[in-house]
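1. sequence and predicted model, in that order:
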Amino acid sequence: MTRYATGRLLLTPVDPEAPTRAGRLRRLDLGERDDTSFESFDAFADKVAEVTETPYSMVNFIDENRQFFAGLHTPSGTQGGSDLSTAAAGSGRSGRHMARDHGYCPHVLLRRKALVLDDVCDYPRFAGNPVVDEIGIRSYLGAPLIDRTGIALGTVCAVDTVPRPWGRAGLATIKSLAQELVGHLNRRERR
């Protein structure tokens, strides 16, 4: 098993679908961009934050090497990611990147179903994730974005720095938001 420099075990699962997903993301033109073509994803992340009443929310596409926040809502209302820890976000453009072994979205992607963590510290597998110490994440609510081809392209998620009792209502909400965004992706592809 791989260990972090801190001695913690690396618990992010292996992703055998990553090359296929990365190819699909390129075909859909959903990879990294330097222009403002992701304004609609930022607006969607804003909606997720409003609906879930959380300080952070993301529309996250994941390739072989890292996560890319195509949509990002932060407490300051900026989409630059400056509110995210530089250490966790990596050296990518404007803080919109995160290593694959940071956070919970890679788990959602491979599970292919929603993940609800009221308090990440209650789960040994998730409590040791770098985002707990580096960003202060304590609760997570995320669902996969499974496109019309059956490929899980990424996730939509909401996170908070305090424990949250998401309950069934939170689960239903994030699943509904994911379905809404998949509809947006399908319409985008048809154009």
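-> Arrived safely, thanks for sending. Residues are numbered from 1 along each chain as shown.

2. C-alpha from now on. contacts and neighbour counts both.
-> Noted.

3. ok, residue 119 to residue 33 distance?
-> Going from residue 119 to residue 33 by Cα to Cα, to the nearest Å gives 33 Å.

4. put this next to the first one:
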Amino acid sequence: MHTELFDRLGTPERMREIAGYDLLDPDLRTSLDEVAKRSATLLEAPVSLVSIVLDTSQMIIGGHGVSGWVQQAQGTPAEWAMCTHTVLAGEPYCVIDGRDDPRHAGNPFLEMTGLRSYLGVPLLGEGGQVIGAHCVIDSRRRIFTDVDLALLTDGAEKVMRLLGSYRAAA
């Protein structure tokens, strides 16, 4: 079944760009976990993710503070993922409190995890496609600052440098 979300996320150009990275390499995953941990520490957030948003799902390729079913599944459905909004916007995306935000009220991911606030920045691939997001998520209502955004953007740049070294040969 094709949905509007699937059509927007599943463009052939975007999927080809994502497929060009060796996202399952264990050394890459370890390095991305370290970037996520650094971002979580600097922004004093319990959770930080590096995610690739596919056509129907979010794939967590690096993380800190992820537990339970999200850790086991290594992702979520795309329609539940806050990072999907970052990818579709192509710019930083912020939610002060998902419980009060009509775009996210009733989101199963927030309800099941108890997380509330989100700040994410897009991951821009070498071919110009937004392939995912680097984010922090907090369990409390939170107003993120320009400094928070700058620190997270720095983390996203580190992520893209790492991903660049794990591109498949064309």
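-> That came through fine. Just so we're clear, the structure is a prediction, and the values are computed from it rather than from any experiment.

5. please state their TM-score.
-> Remark: TM-score between the superposed chains equals 0.85 [TM-score structural alignment, normalised by the length of structure 2]; 166 aligned residues with a Cα RMSD of 2.5 Å.

6. quick one on the thing from earlier: more crowded one of residue 119 and residue 33 of structure 1?
-> When neighbours are counted by other Cα atoms under 10 Å, residue 119 of structure 1 and residue 33 differ, and residue 119 comes out ahead with 20 against 11.

7. please tell me how far the counterpart of the more buried one in structure 2 sits from residue 142 of structure 2.
-> With TM-score structural alignment as the criterion, residue 119 of structure 1 lines up with residue 97 in structure 2. According to Cα to Cα, residue 97 of structure 2 stands 7 Å off from residue 142 of structure 2.

8. also residue 151 of structure 2?
-> Applying Cα to Cα, the value for residue 151 of structure 2 to residue 142 of structure 2 is 16 Å.

9. check the offset of stretch 18-28 of structure 2 from the chain's centre.
-> Mean-position distance between stretch 18-28 of structure 2 and its chain equals 15 Å (Cα atoms, centre = their mean, to the nearest Å).

10. what about that stretch, start to end distance?
-> This stretch, stretch 18-28 of structure 2, spans 15 Å end to end (Cα to Cα).

11. other residues contacting it?
-> Residues from elsewhere that reach stretch 18-28 of structure 2 (Cα atoms under 8 Å, 6 or more residues apart in numbering): 29, 52, 61, 131, 162, 163, 164, 166, 167, 168, 169, 170.

12. which of the residues in it are buried?
-> For stretch 18-28 of structure 2, the neighbour count (16 or more other Cα atoms under 10 Å) marks 18, 20, 21, 23, 28 as buried.

13. repeat for stretch 162-173 of structure 1
-> Neighbour-count burial for stretch 162-173 of structure 1, counted by 16+ other Cα under 10 Å, picks out 163, 164, 166, 170, 171, 173.

14. let's have the residues you listed in a markdown table, adding distance to residue 12 of structure 1.
-> Listed next are these as a markdown table, based on distance: Cα to Cα, whole Å:
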| residue | distance to residue 12 of structure 1 |
| --- | --- |
| 163 | 22 |
| 164 | 23 |
| 166 | 23 |
| 170 | 24 |
| 171 | 22 |
| 173 | 25 |
